[in-house]
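> only geometry, no sequence info:
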């Protein structure tokens, strides 16, 4: 049991992941965090940033591939992860709203992702890429609400490549500008985690949601959303 707990501790340590698991473990974590609801706790943003810092080492460990190839493969993995999440949402969406909360699954995360979807529409898939936890559940919610496949794939691809390339290039070039950056990885991870999770935490703690006024605990609509009501009144 202690070994399992220790392993999970390592899974949220980006530096350990890169030094011990290498490129293949990075792919597995990005896939899980972007499409499997059990991967919501994994360190996507900080992992990509530090992967950019160690980009040359990753390339050497993977057939001496250049950084652009490494980033492309990771981005494609993110696309595939979202496709799995979307498919899962299409097939088992209603069941998720009846599922009891566990350590790996919280219905509140579905509601968070639904709020982002309602606010940004199709672009929610893009926006969610840069929001921890939400990016795990956004494709699942897109599947649940029946988002058009072509629209989903467009925002899925754009979002994944933008997220991966921006985070990894930031780490890569900052390391070039500040060679001692590797000596302060603990602080970098903390800063990235705070910056990326703070908006989600503030919204969750202090934000008000109207979702529960439109859907019951099983995800079934109770009443027409406000926008639909306004259109009915105008007509």
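Ah, there it is. None of the values given here were measured: they were computed from a predicted structure. Numbers count the residues shown, from 1 in each chain.

> Please make it C-alpha for all contacts and neighbour counts, starting now.
OK.

> I figured residue 12 hits residue 42, correct?
Yes: here residue 12 reaches residue 42: they are 5.8 Å apart, a contact under C-alpha atoms under 8 Å.

> quick one: residue 133 and residue 78, what's the gap?
Distance of residue 133 to residue 78, given as C-alpha to C-alpha, to the nearest Å: 14 Å.

> Pull the contacting residues for the residue nearest the centre of the chain.
Among the residues of the chain, the one closest to the centroid is residue 135, at 2.9 Å (C-alpha atoms, centre = their mean). Contact partners of residue 135, counting by C-alpha atoms under 8 Å, 6 or more residues apart in numbering, are 33-34, 113, 125, 128-129.

> ok, and here's another one to check against it:
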């Protein structure tokens, strides 16, 4: 009588847990999650950073449930999903405009849209598109927002590909490098993922810090003048 319960629990997939997704769907799941998180507003909650890092780590044979991925196909799936998703999100934004974002009921989604718009206004198209890749939720909403604001197609494409390649391949290779150099690294997976998420946000934090310093200097010059 207990067998169906056991089977159903084994087959259940937690979309918020990177290892659960990888155990269920493997490399194809990585590509699908990257596409959904960067191209479809409904994918804003998916674990992009932790999924990429964990997938890279599992390429070394480290991890639970005997899950092992191949690095080459993983990189191809991660990069393709991230780039194709962002371009799809941009095209959706061009057609649907701001009404798509305005209909969102999620507070996190609305906050992400606000932060994405701030990035575009403060840093310009190129830098904002690259930086957004490293901020959860913002990387989901910036792409359709860029389309709604009619950012030139060529500008968006060049810089989303640059940021997407660095973000997706960089996190996969970071996980792979760590898994190759530290025995039984999966024991520390949760704190490592937290560290990786923090580190991936450093480019944005550094740019915000530099922006505030420049604004402070400009303010001092105006006072002196």
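That came through fine. Every value quoted in this text rests on a predicted model; they were computed, and no experiment measured them.

> related to what we said a few turns ago, what helix or strand is the residue nearest to the centre of structure 1 on?
Using DSSP states H and E, residue 135 of structure 1 maps to helix 134-144.

> List the buried residues in the lengthiest helix in structure 1.
Longest helix in structure 1, counting residues (DSSP state H): helix 67-98. Neighbour-count burial for helix 67-98 of structure 1 flags 67, 70-71, 73-90, 93, 96-97 (criterion: 16 or more other C-alpha atoms under 10 Å).

> What's residue 46 of structure 2 aligned with over in structure 1?
Here residue 46 of structure 2 is matched to residue 42 in structure 1, going by TM-score structural alignment.

> Correction: the previous question concerned residue 196 of structure 2.
Using TM-score structural alignment, residue 196 of structure 2 lines up with residue 192 in structure 1.

> Apart from its chain neighbours, what residue comes closest to that match?
Distance criterion C-alpha to C-alpha, 6 or more residues apart in numbering; nearest residue to residue 192 of structure 1, sequence neighbours excluded, is residue 46 at 6.1 Å.

> Could you give the number of residues near that neighbour?
25 (other C-alpha atoms under 10 Å).

> show me the contacts for it.
Residue 46 of structure 1 neighbours (C-alpha under 8 Å, 6+ apart): 14, 189, 192-193.

> still on that earlier bit, from residue 50 of structure 1, how far off is the match of residue 196 of structure 2?
If you go by C-alpha to C-alpha, the gap between residue 192 of structure 1 and residue 50 of structure 1 works out to 10 Å.

> between those two, which one's more packed in?
residue 50 (25 against 16).

> Which residue of structure 2 is paired with residue 125 of structure 1 in the alignment?
Counting by TM-score structural alignment, the partner of residue 125 of structure 1 is residue 129.

> who's in contact with that match?
Residue 129 of structure 2 touches 120, 142-143, 156, 159-160, 163, counting by C-alpha under 8 Å, 6+ apart.

> hmm, which of those residues are common to structure 1?
Retained in structure 1 (both residues aligned by TM-score structural alignment, their matches' C-alpha atoms under 8 Å) from these: 120, 142-143, 156, 159-160, 163.

> Structure 2: which residue goes with residue 17 of structure 1?
Using TM-score structural alignment, residue 17 of structure 1 lines up with residue 21 in structure 2.

> what angle do the helix or strand where its match lies and helix 138-148 make?
For residue 21 of structure 2, the host element (DSSP H and E) is helix 18-39. Here the directions of helix 18-39 of structure 2 and helix 138-148 differ by 20 degrees (axes from the mean of the first three to the mean of the last three C-alpha atoms, to 10 degrees).

> which is the next helix or strand following helix 18-39 of structure 2?
helix 48-58.

> Tell me roughly how far that next one lies from structure 1 on average.
Compared with structure 1 after the fit, helix 48-58 of structure 2 shows a mean deviation of 0.6 Å (mean C-alpha distance after the TM-score superposition for structure 1).

> Just give me the match in structure 2 for the residue nearest to the centre of structure 1.
In structure 2, residue 135 of structure 1 lands on residue 139 (TM-score structural alignment).
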